Structures are given as structure tokens and as C-alpha cells.
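>>> Output the structure for:
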Amino acid sequence: MRKKDTWHDPDDAPELDDAFFERADRFDGPRLMRRGRPPAEVRKVSLTVRYDPDIIEAFRTTGLGWQTRMNDALREWLRQHAKA
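This is a model prediction of the structure:
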């Protein structure tokens, strides 16, 4: 459903500034081009897991990106404990 315009005279149309074009949908012919991060080559697996509260708090207090750092810590543990 199209939103009803609140203006009738083209001179009253809102200005198309940079912010408008940053939010605008982009098309390649008839295909809508999605904005945002491109799909990763290796996709993460979503699952539910439980950790002790102190472990989560320790990672969260490190700020944004704490889940990535937690993933890196688990990867490092696996590297150190890999069977030779």
C-alpha cells in the first residue's frame, strides 16, 4: 500500500538530500539490491548454550564485540588442546 502524499504541488515536495539516498532502496534492473553486510563465506551456527553468569559478565564488560572475543577464546583453547 502506498503512503498518501501530504503535498500536491511539486514545489512543495521534500528535498532529496544525501540522507534520503542513503536510506533509499537500490535496484539492479528489476532486482532489489539488499543493503548491509554481504553474506559471510563461513556462516555462524546459531544455538542455545548455557554459561555461568561470571563468565558472561567477564566477556560483556570488555564492551562491544564480546561474543566475537568469546568465540576467539574458544578457538584458541581448541588450538592449544588439539590432538597432535
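
>>> use CA for all of it now, contacts and neighbours both
Fine.

>>> Which helix or strand contains Asp72?
In the assignment (DSSP states H and E), Asp72 maps to helix 66-80.

>>> Show me what that helix is packed up against.
Contacts defined by 3 or more Cα pairs under 8 Å, 6 or more residues apart in numbering; DSSP states H and E place helix 66-80 against helix 53-60.

>>> And the helix it packs on, how far out from the chain middle?
How far helix 53-60 lies from its chain's middle: 23 Å, per Cα atoms, centre = their mean, to the nearest Å.

>>> run this one through as well so I can compare:
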Amino acid sequence: MTTAKKRRGFSDKDLREVSDSPELTKADFAKAKPFAEVFPDLSASIRRGRGPNKAPTKKQVSLRLSPEVIRHFKKGGKGWQSRIDETLRKVVRRKAS
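Below you'll find the model as predicted:
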């Protein structure tokens, strides 16, 4: 457990001292129920998620881009897809005028 000790900062002995949970048996696992069955309301609230857009402003597409284009936009950090979209919109506006 040397890697876990380095990573988490505590030893097997530390774990044994704070662990008062008995080890689960096959019988315990056989009696186990799914989370959604035990806590249906909580499960429903977690799975609700974001939901569909009421008025979507963008369309999802699959697009293949060259590695150099992806590298260029990704080096700017998060939001690289939005920056690609903004760049393309500028080109479209320029060509339309």
C-alpha cells in the first residue's frame, strides 16, 4: 500500500483505526437494493439534469477539423469550441456584407 500511502497521506493502520464498518458478505450484497429504489425522489432529482433547451440557439453537428486548428484553439484554454464558433460567425458576416 505504499502508493496509496503516498497519494492519500494515511496508512493501512490509520484506515483500520477509523473504520468501524463491518466487511460486507455475499448475503449483504444479495439484500442490497438499487439507489433509485431506496431513494426514488432523490434519484429523480439527481437525474433530472439540465433538460432540453426551450429555444435552442445552436445546432449540434459532427465536424472534422485538422489537428493544427484544434491545437490553435485549445491552447487558449476552456471555451475553445465557442471560439471556433465565433471565428466562423465573423467569416460568415464578413462574406455576407
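
>>> In structure 2, which residues correspond to the helix holding Asp72 of structure 1?
Under TM-score structural alignment, the alignment places helix 66-80 of structure 1 onto residues 80-94 of structure 2.

>>> can you pull the contacts of Pro38 of structure 1?
By Cα atoms under 8 Å, 6 or more residues apart in numbering, Pro38 of structure 1 lies in contact with nothing.

>>> element containing it, please.
Counting by DSSP H and E, there is no helix or strand that carries Pro38 of structure 1.

>>> ditto for Thr57 of structure 2
Judged by DSSP H and E, Thr57 of structure 2 forms part of no helix or strand.

>>> residues in contact with it?
With contact set as Cα under 8 Å, 6+ apart, Thr57 of structure 2 has no partners.

>>> related to what we said a few turns ago, can you give me the offset of the match of helix 66-80 of structure 1 from its chain's centre?
Mean-position distance between stretch 80-94 of structure 2 and its chain equals 26 Å (Cα atoms, centre = their mean).

>>> what stretch of structure 1 does stretch 14-23 of structure 2 fall on?
Stretch 14-23 of structure 2 corresponds to no residue of structure 1 when matched by TM-score structural alignment.

>>> tally of neighbours for Gln67 of structure 1?
Look at Gln67 of structure 1: counted by other Cα atoms under 10 Å, it has 14 neighbours.

>>> give me every residue that touches it.
If you count contacts by Cα under 8 Å, 6+ apart, then Gln67 of structure 1 has 59-60 around it.

>>> Ok, Lys44 of structure 1 next?
Counted by Cα under 8 Å, 6+ apart, Lys44 of structure 1 has zero contacts.

>>> So which residue is dead centre in structure 2?
Residue closest to the mean C-alpha point of structure 2, counted by Cα atoms, centre = their mean, is Gly49 at 12.2 Å.
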